[in-house]
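>>> Sequence and computational prediction follow.
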Amino acid sequence: MRLFSTLLTRSFVALLALSLGACNANNDMSPASADLAAGDGKGGSLARFTVLNNTLYVVDNHSLRLFDLTTPTAPARGQVVPLNMGIETIYPRAPYLFLGTQQGMYIFDASAPAQPKQVAFYEHVMSCDPVVVDERFAYVTLRDGRSCGGGPNQLQVIDLTNLSQPRLARTYPMQHPLGLGVDSMLLFVCDKDQLKIFDTQNTPELQALQTFDVNVSDVIPNRGQLLAIGPGGLYQYRYRNGALTPLSKLSITPTN
């Protein structure tokens, strides 16, 4: 059951994100997602792989691995970038890659897709650490747990004005946060048994907008649609003008 949940959260949701790009949601097009073409996909904050510029980037516990997808039928292995232990997640914001780890956040410049270069490393206390990014800020959730150390349960807002020197701008207390997502001026945070929505218009000052009592572990917001995954299944929401409306739920039953 635990293995099923892990795979579901980190892989299945990221793949389901492909459907978001194919949906017609022009009435809810937001500036942050307007650059996504109709066929593009978008992964969740707990994803361990992403595609950028015909290159597949995959993180394992201690490295960043590259695969050239120029010829999709014959992917070619690229370089392996060794990193510290505890690599957990990867999030793209072209041309940069943001890697969440148990010790901090790596920033890589992938302008040369086959040769990503480290720009910075933002260090924090030992903790689990998914990360998402908008135009100027990174949003990181830290939580405690058996595999995450004894760090605080909080949301960190990190100023990326100077990418080579990320700076902590603000922290917000949380109960036990997991995945998160950002689109336009909205931030979605999975916090224990709640889904919280914040207005990011005046970041690093966040304004709480809505809270839903639902147990979800990761979210993918894109063009007015939100996919959320949890033990109970896959939830679909629509967001517009800062308001989130439930649309559907697809129950998922694990099999042995």
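In hand now; what should we look at? Residues are numbered from 1 along each chain as shown.
>>> rest of the way, CA atoms for contacts and neighbours
Noted.
>>> Just the helices from the protein, written as ranges.
2-7, 13-16, 18-22 (DSSP state H).
>>> Tabulate those helices in a markdown table, adding columns for distance to Met174 and mean neighbour count.
A markdown table is the format used below for the helices of the chain (distance: least, C-alpha to C-alpha, whole Å; neighbours: other C-alpha atoms under 10 Å):
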| stretch | distance to Met174 | mean neighbour count |
| --- | --- | --- |
| helix 2-7 | 22 | 11 |
| helix 13-16 | 23 | 20 |
| helix 18-22 | 28 | 17 |
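>>> spatially speaking, which residue is in the middle of this protein?
Ser45 (1.9 Å; C-alpha atoms, centre = their mean).
>>> list the contacts for Leu227?
By C-alpha atoms under 8 Å, 6 or more residues apart in numbering, the residues touching Leu227 are Ala17, Val219, Ile220, Pro221, Leu234, Tyr235, Gln236, Tyr237.
>>> Take this one as well and set it beside the first:
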Amino acid sequence: MKIYRMISAFAIVALFSGCESDGASFDSPAASGGGTVGQTGSLARFAITQDRLFMADDQRLMTYDIADVEAPLYVSSQYENFVIQTLFARDNNTLFAGGDRGMAIYNVSDGQPNLLDMYIHIQSCDPVVADSTHAYVTLNSNNGCNGVSQLDVLNVSDLSNIQEIRSISLDNPKGLCILGDRLYVCNNGVMVYDITDRDNPQFLRTVPITDAVDIIAYRGSFFITTLTGVKIVDIDENGVVTERSSLW
């Protein structure tokens, strides 16, 4: 039951941010393109952009029209050649999918997912976040997936030609998010990286958040999924944590 509650909490964040006006200011670089992009955690299997809801069900990618949230309309479904584990809408036009074989990028400008390119790696489970030029993918071998545990840095400035820049070995990485020039990675706490140089994340510190699983940056605060619920906290530049509230 707890996991469904945590997913529901992040769904609330997604829908709330998705209902903001087009002129709203979002903290996440992924939403900087204007329009309506719902913010979800990097472990989410759904994403919202404009009036489209994209949902993953193993190898099936489904699209719904949610212009009328009281009566969502099924649009289409398509089968992919990998198991889709996470979805992330970078902006109104671009959808990232992480899976057991790699990361895929789709153009969704016409409301339908059209594959642009795919980055293939050895089998692992991989959340993904991205900004206008780079994507960051965590590979985790401890969740029933084969492979390695690491953070991959990818150049996605050309959406049709993904370039691997580097990999950073980690112990147990899970969800992650970008806020300005900082990358936050759930890995035995929350690791903070300086990504002023997007190609070369520089480790700054680990913030002691027990059992952190996924993280969303929203309006200067962080929604962090743990094994016991969702914490809403502020994290300053020195890594000092101020807990604002918690769910469940």
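Arrived safely. Here the structure is a predicted model, which means the values were calculated and not measured.
>>> returning to that earlier point: ranking the contacts of Leu227 of structure 1 by neighbours, who comes first?
Val219 (31 neighbours; other C-alpha atoms under 10 Å).
>>> roughly how far apart are the residue mapped onto it from structure 2 and Ile209 of structure 2?
In structure 2, the residue paired with Val219 of structure 1 according to TM-score structural alignment is Ile215. According to C-alpha to C-alpha, to the nearest Å, Ile215 of structure 2 stands 11 Å off from Ile209 of structure 2.
>>> Please apply the same query to Tyr74 of structure 2.
Distance from Tyr74 of structure 2 to Ile209 of structure 2, by C-alpha to C-alpha: 39 Å.
>>> Compare the two and say which is more crowded by neighbours.
Using other C-alpha under 10 Å, the more surrounded residue of Tyr74 of structure 2 and Ile209 is Ile209, with 19 against 13.
>>> shouldn't that one be in contact with Val190?
Yes: contact status for Ile209 of structure 2 versus Val190: in contact at 6.2 Å, counting by C-alpha atoms under 8 Å.
>>> in structure 1, what residues pair with stretch 65-77 of structure 2?
Taking TM-score structural alignment, stretch 65-77 of structure 2 hits residues 68-80 over in structure 1.
>>> And the matching stretch, what's buried?
Asp68, Leu69, Gly78 (16 or more other C-alpha atoms under 10 Å).
>>> Tell me which of those fall in strands.
Asp68, Gly78 (DSSP state E).
>>> Closest one to His124 of structure 1 out of the buried residues of stretch 68-80 of structure 1, please.
Gly78 (29.9 Å; C-alpha to C-alpha).
>>> Distance check, the closest one against Thr70 of structure 1.
Distance from Gly78 of structure 1 to Thr70 of structure 1, by C-alpha to C-alpha: 12 Å.
>>> ok, now Gly44 of structure 1?
Gly44 of structure 1 is 24 Å from Thr70 of structure 1, by C-alpha to C-alpha.
>>> How about Ala138 of structure 1?
Ala138 of structure 1 is 30 Å from Thr70 of structure 1, by C-alpha to C-alpha.
>>> With Leu20 of structure 1 instead?
Counting by C-alpha to C-alpha, the gap from Leu20 of structure 1 to Thr70 of structure 1 is 24 Å.
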